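Q: Structure here, sequence nowhere to be found:
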């Protein structure tokens, strides 16, 4: 499967929606957002993305990119069938998200699940989709997901954190780190893995602090950071939480003497933080809006052509929704069906070329190129690739 063969919409113009549309929880995209007519035989996909909470800042971009993905995939369809999205608010409490998806499944309204949402939501969703439908989880996460039928296209600490720490050690001599994260599964498990990487790289951890999701006040955490001997802060904060941290960090002048590294710092958070709050800030990810590869540039042109110059900003989280739908189409094509047993049996080796470059599954995890980028005003400059 190649970029030019499946997502053809990135190479030429098509009719379709011109702006992102927000659909209430459990409602479908209207017919004109499908890239063609829709009917009872459509492939119905639950798109689980955050529309509220700390990660809600990413929701508009996720929905807009998903519309671009639908139009691209529907050029050929999934096994000749058009894709239709059912948007579910992944920013609601995890149990509520799982219950909503469970209702859709029980009603026969979805054939697969995908989208960007935090690991706590994945932990609630995976038991609901188990044995029923394919679930393509697109978020950066802590690694270790092995349940049959869950396919992970996002980055993990082994590819993001360890190489970035090595680069910052070798290039900037940053050897002592303080970890700050939201208090749930992704930050805690990622921090545990960071302890292993630090040991292997000869680095030191000067402290660790966890805060509740939705935290806006960081004075106590920053006092601990300031009192430590850390040269850098490793952030596992989501969306708006990272915005508040960046602003407070810069307001105390800590950005002048410490670097920050995040594996979930993307263009929406950068924009909301403000250029004055992002000095010496680095992010590692498989996609940045500023990537200058032919496939990434083509994807960006198609996104703007469809949604206009004032569309929600392209970012890693949103682009991952594109990866999820394209991967789902690839899994169905390889299996010759969307039946879960067929998909699981044939998934290994499924691949394609897209905005991130070559992506392929080993087992149920995507392998892809990772980039380290430095914040520069309201965008990122890629400084290394791994």
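A: That came in fine, so what should we check first? No experiment lies behind these values; they were computed from the predicted model shown.
Q: Every contact and neighbour count from this point should use C-alpha atoms.
A: Noted.
Q: Show me the helices in the stretch 201-350 of the chain, by range?
A: Secondary structure of the stretch 201-350 of the chain (DSSP state H, counting those that start in this stretch): helices at 219-227, 239-251, 267-273, 294-307, 316-335, 340-346.
Q: right, so of the ones you listed, which gets closest to residue 45?
A: helix 316-335 (8.7 Å; Cα to Cα).
Q: Quick check: buried residues in the closest one?
A: Of the residues in helix 316-335, 316-335 count as buried by neighbour count, 16 or more other Cα atoms under 10 Å.
Q: With distance to residue 282 as extra columns, can I get the helices of the stretch 201-350 of the chain in a markdown table?
A: A markdown table is the format used below for the helices of the stretch 201-350 of the chain (distance: least, Cα to Cα, whole Å):
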| stretch | distance to residue 282 |
| --- | --- |
| helix 219-227 | 18 |
| helix 239-251 | 12 |
| helix 267-273 | 11 |
| helix 294-307 | 20 |
| helix 316-335 | 14 |
| helix 340-346 | 36 |
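Q: right, so these: which one is the most enclosed?
A: Among those, ranked by average contacts under mean count of other Cα atoms under 10 Å, first place goes to helix 316-335 (a mean of 25).
Q: Residue 65 should be in a helix, yeah?
A: Yes: counting by DSSP: H, G, I helix; E, B strand; the rest coil, residue 65 is found in a helix.
Q: how about it, what does it touch?
A: Neighbouring residues of residue 65 by Cα atoms under 8 Å, 6 or more residues apart in numbering: 303, 314, 318-319, 321-322.
Q: what about it, distance to residue 367?
A: Residue 65 sits at a distance of 21 Å from residue 367 (criterion: Cα to Cα, to the nearest Å).
Q: Could you point out the member of the contacts of residue 65 that lies closest to residue 83?
A: Using Cα to Cα, the contacts of residue 65 come closest to residue 83 at residue 322, 12.9 Å.
Q: ok, structure two:
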């Protein structure tokens, strides 16, 4: 006879747990980029998450083995495309360490300025988009309005709005003029109101707090074990910041704090990024007030810097150096050596490892991008959470696909 479905199961019978698979991305409004998450679900609870690194297939690192040290700056711009100047500073920081070049003081300050503007821009997108994913659309608009003003600075200083390609070996493309300085001052003046508006909208917003507190918790021990850096690590109590612990450029000369928290959840990562923007504002204010005079590029006698157009058109030495650096199979020789150098990018440690063979093109180029390191955190952070928490956790670790599949 058929068994009665209402009967109690026999003792010893094994109960089976059935799960189903959900693809989150690669084209999803809350991923912000071409990455994919394969979620294994028990109802709405996540049992397992498998990250897929992306679909860009850009070959960025391989391009670094075919382009000169100056040409490759247009490629590194496109890795973390949310804060392109920071990639440029990181790349030429490694090249100049390998070549043994000491930048002029004015150039160091200018690179600090464009880097901290990029940090604010990156954090504005991260915090604004994270709020948007959780329903706070107005905060997103406030954040993007200020980002447009930062793009105005990029456009004025380089001629390009999104990918400036501004740094060069031993210097920068153009010196700052009064118009650039004025646009930077406008950004600094607008910052306080934007920050205050975002603070009023989000810091005590009941829905935002419920969606972010005690979600995606990363302990200090796990942050260290997973090699987390930047705001993600500092939100878990790891206070390392390369600007303080391994100073580069002129960061020793600036007075600023390294914000950190110990909770390690989505909300802590949000607050750390918000406070970091205020500290970047402090650095920018000091840099503008104390911006040194003098040249922005190292002397032509170094044989590494690309001369400016005025020198090329009016000086035989400048014309010869420009020719030598631009023509293939010519130019200065680099040491046959290897080097690793890193900076504190908006998302953490961004480093470049180079092997050189004597030419002005790297024999091997390798990037240490924070997004690639932090993407491995996601399965750990999201386990046993709900589907609705995916967007909150993913937004808090600020993954950029061009740093994943490169």
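A: Happy to help now that I have it. Predicted model, so just to flag it, every value in this text is computed and none were measured.
Q: Can you pull the TM-score for these?
A: Scored against TM-score structural alignment, normalised by the length of the first structure, the superposed chains reach a TM-score of 0.26; 161 aligned residues with a Cα RMSD of 6.4 Å.
Q: what helix or strand does residue 50 of the second structure sit in?
A: Here residue 50 of the second structure, judged by DSSP states H and E, is contained in strand 45-52.
Q: mind listing what's buried in that strand?
A: 45-49, 51-52.
Q: Check which helices and strands that strand sits against.
A: On a contact count with 3 or more Cα pairs under 8 Å, 6 or more residues apart in numbering; DSSP states H and E, strand 45-52 of the second structure meets strand 36-42, helix 377-382.
Q: Next, the angle from the longest one to strand 45-52.
A: Right, strand 36-42 of the second structure. Orientation check (axes from the mean of the first three to the mean of the last three Cα atoms, to 10 degrees): strand 36-42 of the second structure against strand 45-52 gives 160 degrees.
Q: ok, how many other residues are close to the closest residue to residue 365 of the first structure other than its chain neighbours?
A: Leaving aside its sequence neighbours, residue 365 of the first structure sits nearest to residue 152 (Cα to Cα, 6 or more residues apart in numbering; 4.9 Å). Using other Cα atoms under 10 Å, residue 152 of the first structure is surrounded by 27 other residues.
Q: Hmm, residue 152 of the first structure is touching residue 367, no?
A: No: contact between residue 152 of the first structure and residue 367 fails when scored by Cα atoms under 8 Å: they sit 9.6 Å apart.
Q: Which of the residues in the biggest helix by length in the second structure are classified as buried?
A: What stands out as the longest helix in the second structure, according to DSSP state H, is helix 105-133. For helix 105-133 of the second structure, the neighbour count (16+ other Cα under 10 Å) marks 105-133 as buried.
Q: which other helices and strands contact that helix?
A: Checked by 3+ Cα pairs under 8 Å, 6+ apart, helix 105-133 of the second structure has helix 84-99, helix 137-158, helix 266-289, helix 388-397 packed alongside it.
Q: now with 6 Å?
A: Helices and strands touching helix 105-133 of the second structure, by 3 or more Cα pairs under 6 Å, 6 or more residues apart in numbering; DSSP states H and E, are helix 137-158, helix 266-289.
Q: Residue 85 of the second structure: which of the helices and strands packed on strand 45-52 of the second structure is closest?
A: Using Cα to Cα, those put helix 377-382 closest to residue 85 of the second structure, at 26.2 Å.
Q: The strand holding residue 50 of the second structure vs helix 388-397, what angle?
A: Relative orientation of strand 45-52 of the second structure and helix 388-397, computed by the same axes, to 10 degrees: 40 degrees.
Q: Which SSE is immediately downstream of strand 45-52 of the second structure?
A: As assigned by DSSP H and E, the chain's next helix or strand after strand 45-52 of the second structure is helix 60-63.
Q: I'd like to know which elements that next one is packed against.
A: Secondary elements touching helix 60-63 of the second structure (3+ Cα pairs under 6 Å, 6+ apart): none.
Q: and it, which residues are buried?
A: 60-61, 63.
Q: Now flag whichever of those is closest to residue 151 of the second structure.
A: Comparing the buried residues of helix 60-63 of the second structure against residue 151 of the second structure with Cα to Cα places residue 60 closest, at 23.7 Å.
Q: Would you mind stating the distance between that closest one and residue 51 of the second structure?
A: Residue 60 of the second structure is 21 Å from residue 51 of the second structure, by Cα to Cα.
Q: coming back round to it: and the helices and strands packed on strand 45-52 of the second structure: which comes nearest residue 312 of the second structure?
A: Residue 312 of the second structure lies closest, by Cα to Cα, to one member of those: strand 36-42, at 48.6 Å.
Q: Which elements pack onto that closest one?
A: With contacts taken as 3+ Cα pairs under 6 Å, 6+ apart, strand 36-42 of the second structure sits against strand 20-24, strand 45-52.
Q: Including distance to residue 272 of the second structure, could those strands go into a markdown table?
A: Formatted as a markdown table, those follow (distance: least, Cα to Cα, whole Å):
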| stretch | distance to residue 272 of the second structure |
| --- | --- |
| strand 20-24 | 27 |
| strand 45-52 | 25 |
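Q: closest to residue 397 of the second structure out of the ones you listed?
A: Comparing these under Cα to Cα, the one sitting nearest is strand 45-52, at 13.4 Å.
Q: hang on, residue 69 of the first structure packs against residue 322?
A: Yes: between residue 69 of the first structure and residue 322 a contact is recorded at 5.1 Å, counting by Cα atoms under 6 Å.
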